[in-house]
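Colleague: Pasting the sequence and the predicted model now:
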Amino acid sequence: MGAVGPRVGALLAYVDGSRYPGEEHPDGTVEHEAIDPDGVDDSWRDRSRAIEAALARTLAGADVPWHFRYLAGRVDRSLTHLARAVDAAGFVVGTRAPGPGARVRELVEGSVAVHLSHHQHRPVLVVPVQVVDWKAGAARGTTG
């Protein structure tokens, strides 16, 4: 028998803040409910299918196995639970889309990457959503 190498793969997740987590399962999946108990909101099912389909198109032909989880509640807590459930090696998170709205939202809610790095032991890699050409910004006299 050969040696077993490290696990390689990606577990991609979307956290819906308009829903709250109910029962959390050992595989990282979560049963969740709408925050409004009187409203019937099944749009999350369509959103989940659309996200998974977009990921399948984007990752078609990728040589890395991947799985998708639709989570609910606070982003940092949901991702930490998922990572603990599947014994993830670390996190890769994107930055917020640029703009004043994103800055205000981050000021109020805080950064997911910062929350993750302060509340669990796994490494957190932050990847920019948009490429910034610093040379072009400097030439125009702007710094970001």
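Modeller: Yes, it's here.
Colleague: going forward, measure contacts and count neighbours with C-alpha atoms only.
Modeller: Fine.
Colleague: how about the helices in this protein?
Modeller: 43-58, 75-86, 100-109, 112-119, 134-140 (DSSP state H).
Colleague: Could you say which one of those comes nearest to H67?
Modeller: helix 43-58 (8.8 Å; C-alpha to C-alpha).
Colleague: Out of the helices of the chain, which one sits most buried?
Modeller: Highest mean neighbour count among the helices of the chain (mean count of other C-alpha atoms under 10 Å): helix 75-86, with a mean of 19.
Colleague: For it, which helices and strands make contact with it?
Modeller: Using 3 or more C-alpha pairs under 8 Å, 6 or more residues apart in numbering; DSSP states H and E, the elements in contact with helix 75-86 are strand 10-16, helix 112-119.
Colleague: chain center to the last one, what's the gap?
Modeller: Taking C-alpha atoms, centre = their mean, to the nearest Å, the mean C-alpha location of helix 112-119 is offset from the chain mean by 12 Å.
Colleague: List of residues touching that helix?
Modeller: For helix 112-119, contacts defined as C-alpha atoms under 8 Å, 6 or more residues apart in numbering pick out 75-76, 80, 93, 123-124, 126.
Colleague: A further structure is provided below for comparison with the first:
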Amino acid sequence: MPAHEVPQPSPSRMVPVAGHPLVVGVVPGQSALVALTAAEWARAAGASQLCCAFVDGSRYARAENDDGSVLHEAIDPDGADDGWQRRQELIEQSLAEVLADCGVPWTFRYLAGRADRALTHLARAVDAAGFVVGTRSPGAGARVREAIEGSVAVRLTHHQHRPVMVVPLHVVDWKAPLLG
């Protein structure tokens, strides 16, 4: 295959869910619905575990390890954020509470960089069957951020071959007037 040709999704590249992990994208303060939906699908399909991950966009991956974890640094060395360790603890504690009785083993990774690339690296490293992510948070700030950065779910579906399940976290009332 020429160097510029990207391998495309195909039956030969499918990873069965049974016996393989699912990668779950999580963010601080996110609804428990994402992790719980991932756990339910993992249990029903026989996935081996949930690999939950938060991707910190204010840090970059200095080195990627074979297990999907990364060594990371602050993007701005003058404004080095040491709060990442506290964020990691809080997210992991929240996941422990939500997934305590889910019946599926889980792990947590604190990743860095662009979310779709970091999650894809993790999926390759653990030979994941697919991804579970939530929709963006409601509000103007989230819409602006998504317009600038793009949707993680959309970027995942366009840049790797694993299926992506998107959990709705906020729905629009179709009967509500568009203006007003």
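Modeller: Received, thanks. Keep in mind the model is a prediction, meaning the values are calculated, not measured.
Colleague: got the helices of structure 1 as a markdown table, with distance to E23 of structure 1 columns?
Modeller: Shown next, in a markdown table, are those (distance: least, C-alpha to C-alpha, whole Å):
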| stretch | distance to E23 of structure 1 |
| --- | --- |
| helix 43-58 | 17 |
| helix 75-86 | 12 |
| helix 100-109 | 25 |
| helix 112-119 | 21 |
| helix 134-140 | 46 |
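Colleague: Out of these, flag the one nearest V15 of structure 1.
Modeller: The nearest among the helices of structure 1, by C-alpha to C-alpha, is helix 75-86 at 5.7 Å.
Colleague: Contact partners for the residue nearest in space to the middle of structure 2?
Modeller: In structure 2, the residue lying closest to the centroid (C-alpha atoms, centre = their mean) is G25, at 2.1 Å. Taking C-alpha under 8 Å, 6+ apart as the criterion, G25 of structure 2 is in contact with 52-55, 119, 131-134.
Colleague: Point out the other helices and strands that the helix or strand encompassing V34 of structure 2 packs with.
Modeller: Taking DSSP states H and E as the definition, V34 of structure 2 sits inside helix 33-45. Counting contacts by 3+ C-alpha pairs under 8 Å, 6+ apart, helix 33-45 of structure 2 packs against strand 22-25, strand 50-56, helix 84-98, strand 130-134, strand 164-167.
Colleague: that older thread, separation between the residue nearest to the centre of structure 2 and L90 of structure 2?
Modeller: G25 of structure 2 is 15 Å from L90 of structure 2, where distance means C-alpha to C-alpha, to the nearest Å.
Colleague: go on, P163 of structure 2?
Modeller: Taken as C-alpha to C-alpha, the span from P163 of structure 2 to L90 of structure 2 is 28 Å.
Colleague: returning to that earlier point: buried sites along the helix holding V34 of structure 2?
Modeller: Within helix 33-45 of structure 2, the residues that qualify as buried are 34-35, 37-39, 41-43, counting by 16 or more other C-alpha atoms under 10 Å.
Colleague: cool, and stretch 57-69 of structure 2?
Modeller: 59-61, 64, 68-69.
Colleague: tell me the two of those that are most distant?
Modeller: R59 and G68 (16.0 Å).
Colleague: so how far is D41 of structure 1 from the residue mapped onto I91 of structure 2 from structure 1?
Modeller: Using TM-score structural alignment to pair residues, one finds that I91 of structure 2 aligns to I51 in structure 1. I51 of structure 1 is 17 Å from D41 of structure 1, where distance means C-alpha to C-alpha.
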